[in-house]
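Chemist: My questions are about this predicted structure, shown below with the sequence.
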Amino acid sequence: MTENTTHFGFKRVAAEEKAGLVRGVFDSVAEHYDIMNDLMSMGIHRIWKRIAVQLSNVRKGEQVLDLAGGTGDLTTLFEQRVGDEGNVVLADINAQMLRTGRNRLIDRGLVGNVQYTQVNAECLPFADGSFDCVCIAFGLRNVTDKDAALRSMYRVLKPGGRAIVLEFSHPIDPVTEKVYDFYSFNLLPKIGKWVAKDEDSYRYLAESIRMHPKQGELKAMMETAGFERCEYFNMTQGIVAVHRGYKL
């Protein structure tokens, strides 16, 4: 990989173009994002998210940053944990996704301890040591400079804080891998075409998962960014993994 190029799915693009291309994908799918998540995962994504929140060990009164928070599923779960004394910031680089999430949570009555901000994960606009937990769910693979994002997450954590990365990953057995590949490249784009009227965006999502670092690689990247006691937890045979690291 040269310094001025990166991957967008299986394609090579100029690094400065990737954010705009990813924005186009999520502008397109925002309206159907939640129903597509349910269809793509047969509803299992809700279990994955609950497990990630449990592993965060977030408690009442804490400050949480939900990066790439999209339509607010994780923010809703975190808000229940931090209570009135705590605070959750729902952040996303994509304005349309953030707008969809904000409207959804306001409709649910979550207005007191939830804030919204449009940010780039690579250069978070928060002071050092602002949060007890930073979570990024199904978003790190879309970031152009993942190392910069991990360093930025580390910087805004308080001492004793923890980072949670919930992301599609790599199956740990060949049978699951073959079934998953068939589903991802043959069925997923068709579901996107039928439901969201966008086959190409869901083909990109499948490709972006394959280009994402494997479990051990991402663990090493977190350690390089400064995190300690890093570990990961495979779910659904490694199709999804939760990585956790601490700022000590």
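Modeler: Done, it's in.

Chemist: From now on I want contacts and neighbour counts done on CA atoms only, so please keep to that.
Modeler: Noted.

Chemist: And the next helix or strand past the lengthiest helix in the chain?
Modeler: The longest helix of the chain (DSSP state H) is helix 15-29. Remark: after helix 15-29, the chain's next helix or strand is helix 33-41, criterion DSSP states H and E.

Chemist: all strands of this protein, in order?
Modeler: With DSSP state E, the ranges of strands along the chain come out as 5-8, 11-14, 63-67, 87-92, 114-118, 131-137, 157-168, 228-235, 240-246.

Chemist: Take those and write them to TSV, including distance to residue 42.
Modeler: Output for the strands of the chain, formatted as TSV (distance: least, C-alpha to C-alpha, whole Å):
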stretch	distance to residue 42
strand 5-8	26
strand 11-14	29
strand 63-67	24
strand 87-92	25
strand 114-118	29
strand 131-137	18
strand 157-168	15
strand 228-235	15
strand 240-246	14
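
Chemist: ok, back up a step: what angle do helix 33-41 and the longest helix of the chain make with each other?
Modeler: Here the directions of helix 15-29 and helix 33-41 differ by 90 degrees (axes from the mean of the first three to the mean of the last three C-alpha atoms, to 10 degrees).

Chemist: returning to what we had before: of all the strands of the chain, which one comes closest to residue 25?
Modeler: strand 5-8 (10.9 Å; C-alpha to C-alpha).

Chemist: list the buried ones in that closest one?
Modeler: 6, 7, 8 (16 or more other C-alpha atoms under 10 Å).

Chemist: Also stretch 219-226?
Modeler: Buried, per 16+ other C-alpha under 10 Å, within stretch 219-226: 219, 221, 222, 223, 225, 226.

Chemist: Closest to residue 45 out of those residues?
Modeler: residue 219 (21.8 Å).

Chemist: putting a second one here so we can go through both:
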Amino acid sequence: MAHAAGARAGLDKRPADVAAMFDRVARRYDVTNTVLSGGLDSSWRRATREALGARPGQTVLDVAAGTAVSTVQLAAGGVTAIACDFSQGMLRAGAARPVPKVAGDAMALPLADASVDGVVISFGLRNVADPDAALREFNRVTRPGGTLVVCEFSSPTWAPFRTVYTEYLMTALPRIARAVSSNPEAYVYLAESIRAWPGQAALAARVQAAGWGEVAWQNLTGGIVALHRARRV
């Protein structure tokens, strides 16, 4: 679900700092995500796989894959899914999951041009130092006609709920993380990073500006999460 990029708001998202933070949350990462999402993380992963629509024999890249829980789901039905993360601790925590894994930065992927049929990034784009550079890099490694899916926290569509949700992020979420996470201080930044992230239309514009076509989005859980889908032209 959530890559917590730093222990405090204002961290400048230097890759080495972010990777070190991921290393420290890796031990209880999956449990923490399930608790903080109220168990919705599995349904968000299913929706992401459906939006990607990969076919048997295709190869897809799961960026910011963490412990590769999402990669295993993407690999169902004869799809080859590669887990990519720049946290060695995360990759080690998911070592038993039967998918190929590669260490790599979203802004400089260790793949050749036009080498995959699709790219997915779930709850990781907002923690990249330069999200626009990452979107361009995803475009580089995707074959023409391939698909991008960005699953990310977004802005709830109903204003009264949006207010309640923001209050949860800033108060309840850090308290819950203290009870279940191996590094609860990291999740203070999580709340700030979600609140600062652009809404659905603004992110769609950035995806299009990075060279992707047919950009559209789908709200999940009332807009708490949005799936942005685009085509490599």
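Modeler: On my side now, so go ahead. These numbers were taken from a predicted model, which means no experiment stands behind them.

Chemist: Name the residue most distant from the centre of structure 1?
Modeler: residue 175 (26.0 Å; C-alpha atoms, centre = their mean).

Chemist: What's the match for residue 102 of structure 2 in structure 1?
Modeler: By TM-score structural alignment, residue 102 of structure 2 lines up with residue 117 in structure 1.

Chemist: so how many other residues sit close to its match?
Modeler: 16 (other C-alpha atoms under 10 Å).

Chemist: now do residue 91 of structure 1
Modeler: With other C-alpha under 10 Å as criterion, residue 91 of structure 1 counts 28.

Chemist: how about it, what's its match in structure 2?
Modeler: So, by TM-score structural alignment, residue 91 of structure 1 is matched to residue 84.

Chemist: repeat for residue 44 of structure 1
Modeler: In structure 2, residue 44 of structure 1 lands on residue 40 (TM-score structural alignment).

Chemist: distance of that match from residue 95 of structure 2?
Modeler: Per C-alpha to C-alpha, to the nearest Å, residue 40 of structure 2 is found 24 Å from residue 95 of structure 2.

Chemist: about what we covered before: out of the buried residues of stretch 219-226 of structure 1, which one sits closest to residue 123 of structure 1?
Modeler: Distances from residue 123 of structure 1 to the buried residues of stretch 219-226 of structure 1, taken by C-alpha to C-alpha, are shortest for residue 225, at 13.8 Å.

Chemist: what's near enough to touch the closest one?
Modeler: The contact partners of residue 225 of structure 1, by C-alpha atoms under 8 Å, 6 or more residues apart in numbering, come to 147, 150, 151, 154.

Chemist: of the residues you listed, which stay in contact in structure 2?
Modeler: By both residues aligned by TM-score structural alignment, their matches' C-alpha atoms under 8 Å, these still in contact after alignment to structure 2 are 147, 150, 151, 154.

Chemist: In contact with the corresponding residue of structure 2 for the last one, which residues?
Modeler: When you say that, I think you mean residue 154 of structure 1. For residue 154 of structure 1, the aligned residue in structure 2 is residue 139 (criterion: TM-score structural alignment). Neighbour list for residue 139 of structure 2: 210, 211, 212, 232 [criterion: C-alpha under 8 Å, 6+ apart].

Chemist: What is the aligned counterpart of the second one in structure 1?
Modeler: It refers to residue 211 of structure 2. Match for residue 211 of structure 2 (TM-score structural alignment): residue 226.

Chemist: thought its match was touching residue 247?
Modeler: Yes: contact criterion C-alpha atoms under 8 Å: residue 226 of structure 1 and residue 247 qualify, at 7.3 Å.

Chemist: gap between residue 151 of structure 2 and residue 138 of structure 2?
Modeler: 14 Å.

Chemist: Report how many residues lie close to the match of residue 44 of structure 1.
Modeler: Count around residue 40 of structure 2 with other C-alpha under 10 Å applied: 15.

Chemist: Pull the number of nearby residues for the residue nearest to it when sequence neighbours are not counted.
Modeler: Distances taken as C-alpha to C-alpha, 6 or more residues apart in numbering put residue 34 closest to residue 40 of structure 2, at 7.1 Å, once the chain neighbours are dropped. Residue 34 of structure 2 sits with 15 neighbouring residues when counted by other C-alpha under 10 Å.
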